[in-house]
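1. All I have is the shape, not the residue letters:
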């Protein structure tokens, strides 16, 4: 019984870290994966570096973005989920 109460603060600390740090990060990563897989040609997007454009072509891991300056090939993971969602709401 004494050893259990000795480890209770460590166990409680791990549970708090899990629910406030690890779990939200896993949920965000899952949402980003779903967003990347749901992209389709013609979607208006913003990259994480701030480039605005429209999806011209899709491949397994890459996407071709049509911008005012031309076409750029980028990784799907370079597209910002939050900023693209707010752009499409307008």
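-> Arrived safely, thanks for sending. No experiment lies behind these values; they were computed from the predicted model shown. Numbering: from 1, shown residues only.
2. Please count neighbours and contacts with C-alpha atoms only from this point.
-> Fine.
3. Strands of the chain, residue ranges please.
-> Using DSSP state E, the strands assigned to the chain run over residues 44-46, 52-58, 62-67, 70-75.
4. can you give me the offset of the third one from its chain's centre?
-> The one in question is strand 62-67. 18 Å (CA atoms, centre = their mean, to the nearest Å).
5. what's that strand packed up against?
-> strand 52-58, strand 70-75 (3 or more CA pairs under 8 Å, 6 or more residues apart in numbering; DSSP states H and E).
6. Any idea which of those gets closest to residue 1?
-> For those, proximity to residue 1 was assessed by CA to CA; strand 70-75 is nearest, at 54.0 Å.
7. roughly how far apart are the residue nearest to the spatial centre of the chain and residue 25?
-> In the chain, the centroid-proximal residue (CA atoms, centre = their mean) is residue 32; its distance is 3.1 Å. Counting by CA to CA, to the nearest Å, the separation of residue 32 from residue 25 is 11 Å.
8. and here's the other structure:
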């Protein structure tokens, strides 16, 4: 029984470590994978290198990102660090309000 009581602090430290560090990191990685798989044309993104651009096309493993007018780079989906904005849907109402 004494050896079991000696292991209890180590077990508690491992449990706290898992709850405070590993679990939130796993959740963050899962959200990032979901974000990277749901990219669509028109999304404004930031790459892991800090380059900002707009998604102009995507296939299974790669994404075409336009970083300047006429400059498109092909990057791995894993290089997308953050989606800044979703593409705005075009509607007839917005065209009518611009005529005023």
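-> Thanks, I have the structure now. Since this is a predicted model, take the numbers as computed values, not measurements.
9. contacting residues around the residue nearest to the centre of the first structure?
-> Applying CA atoms under 8 Å, 6 or more residues apart in numbering to residue 32 of the first structure gives the contacts residue 81.
10. re the thing from before, of all the helices and strands packed on strand 62-67 of the first structure, which one is nearest residue 10 of the first structure?
-> That would be strand 70-75 among those, by CA to CA, at 40.6 Å.
11. Contacts for the closest one next, please.
-> Contacts for strand 70-75 of the first structure (CA under 8 Å, 6+ apart): 61, 62, 63, 64, 65, 66.
12. Export those residues as a markdown table, with columns for distance to residue 9 of the first structure and neighbour count.
-> Formatted as a markdown table, the contacts of strand 70-75 of the first structure follow (distance: CA to CA, whole Å; neighbours: other CA atoms under 10 Å):
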| residue | distance to residue 9 of the first structure | neighbour count |
| --- | --- | --- |
| 61 | 44 | 11 |
| 62 | 46 | 15 |
| 63 | 48 | 23 |
| 64 | 51 | 19 |
| 65 | 51 | 25 |
| 66 | 54 | 18 |
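13. Save the residues you listed as CSV, and put in distance to residue 13 of the first structure too.
-> Putting those into CSV (distance: CA to CA, whole Å) gives the following:
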residue, distance to residue 13 of the first structure
61, 38
62, 40
63, 42
64, 45
65, 45
66, 48
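14. CSV please, covering the helices and strands packed on strand 62-67 of the first structure and showing mean neighbour count and distance to residue 20 of the first structure.
-> As requested, these are arranged in CSV below (neighbours: other CA atoms under 10 Å; distance: least, CA to CA, whole Å):
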stretch, mean neighbour count, distance to residue 20 of the first structure
strand 52-58, 18, 33
strand 70-75, 14, 30
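15. Switch these over to a markdown table; also include distance to residue 12 of the first structure.
-> Formatted as a markdown table, those follow (distance: least, CA to CA, whole Å):
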| stretch | distance to residue 12 of the first structure |
| --- | --- |
| strand 52-58 | 45 |
| strand 70-75 | 40 |
